[in-house]
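Engineer: I would like the atomic coordinates for the input below:
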Amino acid sequence: MRSISDTIERLARARANAQGGTYRPSTLTRLDGPVQNPGQLTGWYQCPDNPASPPALVVILHGCTQSAAAYDHGSGWSRLAEDYGFAVLFPEQSRQNNANLCFNWFQCNDVTRDKGEILSIREMIASMVDLHGIDPRRVFVTGLSAGGAMANALLASYPEVFTGGAIIAGLPFGVASTVPEAFDRMRGYGLPSSTMLDAKLRNASAHEGPWPTVSVWHGTTDNTVSDANSRAIIDQWLGVHGADVGSSEAQLLDGGHALETWKDASGRDAIEHYRIVGMGHGTPVDAASGYGRPAAHMLDVGISSTVHIARAWGLTPSFERREKPAASDAPGAKSQPGQPQMPEGVQQVIEDAFRAAGLIK
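Structural biologist: Next up is the predicted model:
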């Protein structure tokens, strides 16, 4: 008779193969229970070995039907963190809380400051800071779909905790309080006005300091969460950053994808909006980057949201890692994307120099 662990292992392999991915055991470690866990969530983490300075932390929230390990496997976050020396934390939903493993972004008791699931996640972050020496000035959050909506709820409810956030195929904060309302908002129906969205954000906490930056990602053919939600998220955050809806800068990216950015009063890029042309519901990945693999709701569209988000947060260099051109190459010839990346030691020297100069924290 097969053991339970052997059965679980075989089922995991079968599920990975069914999703088109190659099975790889998770490298994440279970986080010891935080002081408070009213949302009854489980935490999984990875920290760099012997970091020279307190590492940054990225909190990553999976989507419905996903697990922490599956989302990590598809997005490549832990592999990127290992290469660049920051920590990752994956809160994980249970079927006892939600039969589809969705974070309960539409339940008031789970998205109100110091209650439910968002308090559980806040306590996990505190545990990471206390037990693993995380730099509390460099904490970020991202998530997909229901995880993206929950990431937005965390940014709204605990803006003092986060330096930045990235919302992928998610929804604005505070727009639904029942399951029917949640489905209507996902379809783009009944979204509040920009004035009401701004008020919901400001009323979520008593925050008076600087606000976290926000990156919004959405596919133009998403039939699960309407693209109208991405514009509503931006409307929700423009006011606190002192930005005007008509003050954005736009650029066209490779593949025809569009990026729009808004600056705050200090001139910092505070809000960015990636519209991924032809992409449905999921997280954009680029298998050629070496970070992430296509799977269910992990869509290989030739652009890695993981790499772009980490770069915008200063966790990786703001330039492409490239090989040195061969001597026979023509002057000015560019290397191709997806080539081997900069050695870790060189990266550490560059980061230390930037930090000493006060250019990054």
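
Engineer: going forward, measure contacts between C-alpha atoms and count neighbours the same way
Structural biologist: Fine.

Engineer: ok, which stretches of the stretch 201-350 of the chain are strands?
Structural biologist: Shown for the stretch 201-350 of the chain, the strands assigned by DSSP state E, counting those that start in this stretch span residues 213-219, 249-252, 258-263, 269-276, 283-285, 298-300.

Engineer: winner for burial among those?
Structural biologist: Among these, judged by mean count of other C-alpha atoms under 10 Å, the one packed with the most neighbours on average is strand 283-285 (a mean of 29).

Engineer: what about Ile4, neighbour count?
Structural biologist: A count of neighbours around Ile4, defined by other C-alpha atoms under 10 Å, yields 9.

Engineer: how close does it sit to Leu11?
Structural biologist: Distance check for Ile4 against Leu11: by C-alpha to C-alpha, to the nearest Å, it reads 11 Å.

Engineer: One more: Arg355?
Structural biologist: Noted for Arg355: a distance of 45 Å to Leu11, by C-alpha to C-alpha.

Engineer: cool, and Gly209?
Structural biologist: Distance from Gly209 to Leu11, counting by C-alpha to C-alpha: 48 Å.

Engineer: Compare these two and say which is more crowded by neighbours.
Structural biologist: The neighbour comparison of Gly209 against Leu11 (other C-alpha under 10 Å) goes to Leu11, with 12 against 8.

Engineer: and the more buried one, which of the three is it?
Structural biologist: Assigned with DSSP: H, G, I helix; E, B strand; the rest coil, Leu11 falls in the helix class.

Engineer: Now distance to Ser75 too, for the strands of the stretch 201-350 of the chain, in a markdown table please.
Structural biologist: Supplementary listing: these in a markdown table, determined by distance: least, C-alpha to C-alpha, whole Å:
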| stretch | distance to Ser75 |
| --- | --- |
| strand 213-219 | 14 |
| strand 249-252 | 23 |
| strand 258-263 | 20 |
| strand 269-276 | 16 |
| strand 283-285 | 7 |
| strand 298-300 | 7 |
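
Engineer: One more sequence to fold, the one below, so I can look at both together:
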Amino acid sequence: MPHLLLKTIFIYSFFLMQGCTAQSQLVNDEIETVTKENLKYYLYYPEGYELDDKEGFGLLLFLHGGGESGSELEEIKKNGPPKLLVEGKQFPFLILAPQNPHRRKWWNTEAIMKLLDSVVESNNVDRKRIYLTGLSRGGSAAWELATQYPKKFAAMAVVCGMAPLPYAHWINKKMPIWVFHGDRDEVISVEESDKMVAKLKEMDYDVRYTRYKDVGHNSWSRAYTTDALYEWLVNQKQK
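Structural biologist: Okay, here's the model as predicted:
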């Protein structure tokens, strides 16, 4: 039976500090710092999931928006795929939904990737069918992940996220992209997506764009209830 697991993982990063001799104004130095990220998350297993299935299962990484950040994991059930799961929708792939523990900070993308790698390693996941999606602040993080880890994801769907135009040059051209945005968004302007999609098309990327008329920042309410989105995702596989 399909079910959701609640888990917490601690992410550590290490850096080294070495001493130096200040013989000039230009000093050669190195520092090691230690950072820790506490990530709570839900992990959804689809109906029929088997650990020994030879084909493996796809996995969707979902990154929520700023409003669901903090320490109460229940918050991320308010929107996107987690909301649909609570309402009884079934998906044909695993869904990993971590929570950004920082109310006022961006997603720690390095920590996200360490969590993702850990989940993939311990579950029956087809590494060629890992999908990425995010809304608002999570959509912005999705663009960032696509640039930093261009060969990781089979497809990406971004909903009303900030989209720095230079990122277009770093994204894997073989990865299909679907962008959603409302034309009355007063939080993150629709121009962010307009310009990014135009740039991607100019560079011959495989990109779709759904631009909702008379819709504000909550375009995720329509985007994530679009069945065609999940049909599209499940048909993507890294070549």
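
Engineer: where do the strands sit along the second structure?
Structural biologist: With DSSP state E as the criterion, the second structure has strands at 3-14, 34-45, 57-63, 94-98, 125-135, 155-159, 177-182, 207-212.

Engineer: The third one vs the first structure, average distance?
Structural biologist: Going back to what we said before, that points to strand 57-63 of the second structure. Comparing strand 57-63 of the second structure with its match in the first structure after superposition yields a mean distance of 0.8 Å (mean C-alpha distance after the TM-score superposition for the first structure).

Engineer: Quick one: residues in contact with that strand.
Structural biologist: With contact meaning C-alpha atoms under 8 Å, 6 or more residues apart in numbering, strand 57-63 of the second structure is reached by 49, 81, 92-99, 116, 124-135, 138-139, 141-142, 234.

Engineer: circling back to that earlier point, so for Ala204 of the first structure, which of the strands of the stretch 201-350 of the first structure sits nearest?
Structural biologist: In this view, these are compared for proximity to Ala204 of the first structure by C-alpha to C-alpha, and strand 213-219 is the closest at 16.4 Å.

Engineer: which bit of the second structure covers that closest one?
Structural biologist: Residues 176-182 of the second structure are where strand 213-219 of the first structure aligns, with TM-score structural alignment as the criterion.

Engineer: picking that back up, only the buried subset of the contacts of strand 57-63 of the second structure, as a ChimeraX command please.
Structural biologist: The buried subset of the contacts of strand 57-63 of the second structure, as determined by 16 or more other C-alpha atoms under 10 Å, is captured in ChimeraX by this line:
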select :49,81,92,93,94,95,96,97,98,99,116,124,125,126,127,128,129,130,131,132,133,134,135,138,139,141,142,234
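
Engineer: and Thr316 of the first structure, what is it in contact with?
Structural biologist: With contacts defined as C-alpha under 8 Å, 6+ apart, Thr316 of the first structure is in contact with 84, 310.

Engineer: make that Trp170 of the second structure, sorry
Structural biologist: By C-alpha under 8 Å, 6+ apart, the contact list for Trp170 of the second structure reads 146-148, 150.

Engineer: What distance do you get for Ser219 of the second structure to Arg103 of the second structure?
Structural biologist: Plainly put, Ser219 of the second structure is 21 Å away from Arg103 of the second structure if you go by C-alpha to C-alpha.

Engineer: again, but for Lys173 of the second structure
Structural biologist: Counting by C-alpha to C-alpha, the gap from Lys173 of the second structure to Arg103 of the second structure is 33 Å.

Engineer: more neighbours, the two?
Structural biologist: Comparing Lys173 of the second structure with Arg103 by other C-alpha under 10 Å, the one with more neighbours is Lys173, at 17 against 13.

Engineer: wait, that one sits on Lys201?
Structural biologist: No - the pair Lys173 of the second structure and Lys201 does not pass the contact test of C-alpha atoms under 8 Å, sitting 10.6 Å apart.

Engineer: Please pull up the equivalent of Ala97 of the second structure in the first structure.
Structural biologist: With TM-score structural alignment defining the correspondence, Ala97 of the second structure maps onto Phe90 in the first structure.

Engineer: Of the strands of the stretch 201-350 of the first structure, which is nearest His62 of the first structure?
Structural biologist: Ranking those by their distance to His62 of the first structure (criterion: C-alpha to C-alpha) puts strand 283-285 first, at 10.0 Å.

Engineer: Which other helices and strands does that closest one contact?
Structural biologist: Judged by 3 or more C-alpha pairs under 8 Å, 6 or more residues apart in numbering; DSSP states H and E, the packing partners of strand 283-285 of the first structure are helix 68-75, strand 298-300, helix 305-312.

Engineer: what distance separates the match of strand 213-219 of the first structure from the middle of the whole chain?
Structural biologist: Remark: stretch 176-182 of the second structure is offset 13 Å from the chain centroid, using C-alpha atoms, centre = their mean, to the nearest Å.

Engineer: Which residues does it contact?
Structural biologist: Residues external to stretch 176-182 of the second structure that are found in contact with it (C-alpha under 8 Å, 6+ apart): 154-160, 190, 193, 197, 205-220, 223, 236.

Engineer: mind redoing it with 7 Å?
Structural biologist: Identification of contacts with stretch 176-182 of the second structure by C-alpha atoms under 7 Å, 6 or more residues apart in numbering yields 155-160, 190, 193, 206-217, 219, 223.

Engineer: Repeat that for stretch 147-157 of the first structure.
Structural biologist: Identification of contacts with stretch 147-157 of the first structure by C-alpha under 7 Å, 6+ apart yields 61-63, 103, 105, 111-113, 118, 141-143, 162, 165, 167-173, 201, 204-205.

Engineer: Which of those fall in helices?
Structural biologist: Within those, membership in helices is found for 111, 118, 201, as judged by DSSP state H.

Engineer: show me the contacts for the counterpart of Met279 of the first structure in the second structure.
Structural biologist: With TM-score structural alignment defining the correspondence, Met279 of the first structure maps onto Val215 in the second structure. With contacts taken as C-alpha under 7 Å, 6+ apart, Val215 of the second structure has the following neighbours: 182-185.
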